[in-house]
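[1] model this:
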Amino acid sequence: MKKVVVLSESGELKKTFLSLENHYICEVITFNYEQSHVFETLLSDDESLVLLSIANWENFKNFFDVHRMKINGTVVLVGDNESLNSSALKKLCEVDRFLKGVINTSLDFDMNRPWFNLLINPQVSSIDQEDLEEVGENLERVLGTALNELKRLKEVHEKLVPIREEKFKGLSATSKFGAGESAGGEFFDILSNDREVLLLLARSRSYLVSSMIMSGFDELRSAKHFSDELVNNFLSKVQSDVDSSKVNESKRKLDILFLRVDLKTMKARTWKSGDSILLNDSQLVSESEFTIERGEKLMILSSGLVENQPGKTELVSKSVEKRSKSCRDILDEVFYTLKREKNGMFFSHDATMIIFEVDKNAILQI
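    All right, here's what the predicted structure looks like:
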């Protein structure tokens, strides 16, 4: 609800502006200039409308000079014909862009309505009820159609692309993704050449940040070797781009996992920031370098996945419990666990799980 803060010399404007509550969705608070120290929080509210009486110019000016920088709301001066006919006021309006307007109380109150229509939200009751009901019905129909279409597309997507499978020399990658409601989201991709496989799993809180990561990752596709230097340069550039962007500070957080696997030795190297979880042969991976043995699975649970209910502990436990099953069965079990806790059409957060499995008969270089 909009707050209208009225300051005057001795409450002379109280009766004038209290009637605003009858016409607008607002709360009118009136007090004298000498009481302003008690109501400083109201003055600092950037959503408030602050009406300042200039009936006594000296008292107004003393108050305004002291509190000007503390007022974050919209400031409008109020006076009658006599007080508005002032060279000091004209000068102030010329030089101070902090002021947004002047209201003349000598005019009939309704003559100032355009000001308040602009500065305060009009009451819903002033809108024709039949028109309002018709708009509501139309919105219901549009929203219902959109949600049904979205649900249908989701169902089609899950049927057509339930699980993604990729084969490399001696190594397979099986993955599943579930969409969440939060902004930004997760995405992953796998690049490969004759010698190596490179996985990027990333999560951001902003679509702009996501586009920065994907753009940079596309540049890696032409690389003949996924060296440490190449990955480190990528990470540095992405962080620099994010830091220099106009993305809100709260949305700059990045969860990034790079995993490189040497197809000749199955030695893996990771670069990790964030809360994704790696389980190698069901053991939590804490080192940046390790080996995936023949017949073993490396399970990767994204940070978004483990933030969904029923939570990290149960999801990790379920993954370990089903480790002897096929990769597809493990994914189905974990996502079934997620779906049991899902309240709506989507998960709370994007959820990704990827399982790498080394072939039992893979010929490895020692």
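[2] going forward, measure contacts between C-alpha atoms and count neighbours the same way
    Will do.
[3] what's the nearest residue to residue 31 if we skip its chain neighbours?
    The shortest distance from residue 31 to any residue other than its chain neighbours is 5.3 Å, reached at residue 7 (C-alpha to C-alpha, 6 or more residues apart in numbering).
[4] and that neighbour, that's in a strand?
    Yes: counting by DSSP: H, G, I helix; E, B strand; the rest coil, one finds residue 7 located in a strand.
[5] Another for comparison:
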Amino acid sequence: MKKIVVVSCEDEIKKYFSSLENNYICEVIPFNYEQSHVFENLLSDDEALIILSIRKWEVFKSFLDNNRMRINGTIVIAGVSTELDQKVVKDLCKVDRFIKGVINTDLDIELNYPWFNLLVNPTFSGIDQDELEVVGANIDTIVSSAIVELERLKTIHEKLVPIREEKFKGLSAISKFGAGESAGGEFFDVLSNDKEVLMLVARSRSYLVSSMIMGQFDELRSVQNFNNDKITEYIENVQNEIAQAKLKEEKRKLDLLFVRIDLKTMKGQVWRSGGSLLLNDGKVVTEESFTLNRSSKLMVLSSGLLENSPGKEALISTAVEKKSETSREILNEVFYTLRNEKKGMFFSHDATMLVFEVDKNAILQI
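    Sure thing, here's the model as predicted:
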């Protein structure tokens, strides 16, 4: 399925291109320029169509200059007539051979369908059979070399950047992520202030839903307190945005896990939908609240991780058996178990695991 990546400043062209999914075999994936670091894999996809808004010229130009050599897909710029009718735009189109087209969003989307007939569903003239066989042999050689190189890079990556570590007042967090083959994927982040820590683990089955999760979560970064109302509002906003989107039913599924920990009392609250799991010192957390003691470990196993082989029970058993080990050793053992069952280069599903550990000398308010 063709991926159409729509990058804008404030979702100004998101709605315009969303209807393409009704007319082409494609997935429209919108996100804002400041979120681009999260979607680097889409930018590097040589089959993707990358549509860039020029609403804010400096933002667009900075993004293009910084990512030009990372983008392997087809680049098209988009804007209204007044935005396109500028000397800087014309000069760019004249000299920049990376840009393959211009779309005027003042026109009805149907008038731009000829573009998408070419870019999304291209047709090819006949090719001589002998030429086709030579091309096929060359592609096989390139693919074989690419697979070997990818394996080498993955091994180096796991050695160099296997784990993310963060430190808070009286609490530490360590996490690991493994990429899967399924669409959508998992996203996690940890926010904090002097009083509390807020963790989100989210899983979607669509890049569009992933973009919605990211967009709404960015707004939480600016709040002073992660109170119940803010988190409930976030969940409702995401659910409403998904409900209004033109998505197939199977693409609407969303797993969300919020955990908030008070750094003074080490008491936690949980908001959960989906199959993610919490283990407090090896015991499954089933309630909406929990308490951590000094040296306690809270393990977070994502729903994607638990759906990988060898399965939920085996992975939980591995984590519980290693609960007395260091947080790093627990992560390594669980991911070692996953890798032993892996049949291809990637897991079947994205896999995320975090371990929060209370300092043994933490001062806790009773």
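[6] what's the TM-score here?
    The pair, once superposed, lands on a TM-score of 0.64 when counted by TM-score structural alignment, normalised by the length of the first structure; 243 aligned residues with a C-alpha RMSD of 1.7 Å.
[7] ok, back up a step: run a quick neighbour tally on the residue nearest to residue 31 of the first structure.
    Applying the criterion other C-alpha atoms under 10 Å, we find 27 residues in the vicinity of residue 7 of the first structure.
[8] same question, residue 129 of the second structure
    Neighbourhood size, residue 129 of the second structure [other C-alpha under 10 Å]: 9.
[9] Now check the first structure for the residue matching it.
    When the first structure is aligned by TM-score structural alignment, residue 129 of the second structure is paired with residue 129.
[10] thinking again about what came up before, thought residue 51 was touching the residue nearest to residue 31 of the first structure, still the case?
    Yes: taking C-alpha atoms under 8 Å as the definition, residue 7 of the first structure is a contact partner of residue 51 at 6.2 Å.
[11] Show me where the second structure has its helices.
    14-18, 40-43, 57-67, 81-84, 87-95, 113-119, 129-160, 207-220, 228-244, 303-307, 312-321, 327-341 (DSSP state H).
[12] no wait, the stretch 1-150 of the first structure
    Counting by DSSP state H, counting those that start in this stretch, residue ranges of the helices within the stretch 1-150 of the first structure are 14-18, 40-44, 57-67, 81-84, 87-95, 113-119, 129-160.
[13] To which residue of the first structure is residue 117 of the second structure aligned?
    Using TM-score structural alignment to pair residues, one finds that residue 117 of the second structure aligns to nothing in the first structure.
[14] how much space between residue 117 of the second structure and residue 30 of the second structure?
    Taking C-alpha to C-alpha, to the nearest Å as the measure, residue 117 of the second structure falls 20 Å from residue 30 of the second structure.
[15] more neighbours, the two?
    Here residue 117 of the second structure and residue 30 are set side by side on neighbour count (other C-alpha under 10 Å), and the busier one is residue 30, at 24 against 12.
[16] Please work out how many residues are found near the nearest residue to that one once chain neighbours are set aside.
    Spatial nearest neighbour of residue 30 of the second structure, excluding adjacent residues (C-alpha to C-alpha, 6+ apart): residue 6 at 4.5 Å. Counted with other C-alpha under 10 Å, the burial measure for residue 6 of the second structure works out to 25 neighbours.
[17] tally of neighbours for residue 225 of the first structure?
    Under the neighbour criterion other C-alpha under 10 Å, residue 225 of the first structure is assigned a count of 16.
[18] wait, I meant residue 75 of the first structure
    Other residues within reach of residue 75 of the first structure by the criterion other C-alpha under 10 Å amount to 20.
[19] what residues are up against it?
    Under the criterion of C-alpha atoms under 8 Å, 6 or more residues apart in numbering, the contact list for residue 75 of the first structure reads 49, 50, 51, 52, 98, 99, 100, 101.
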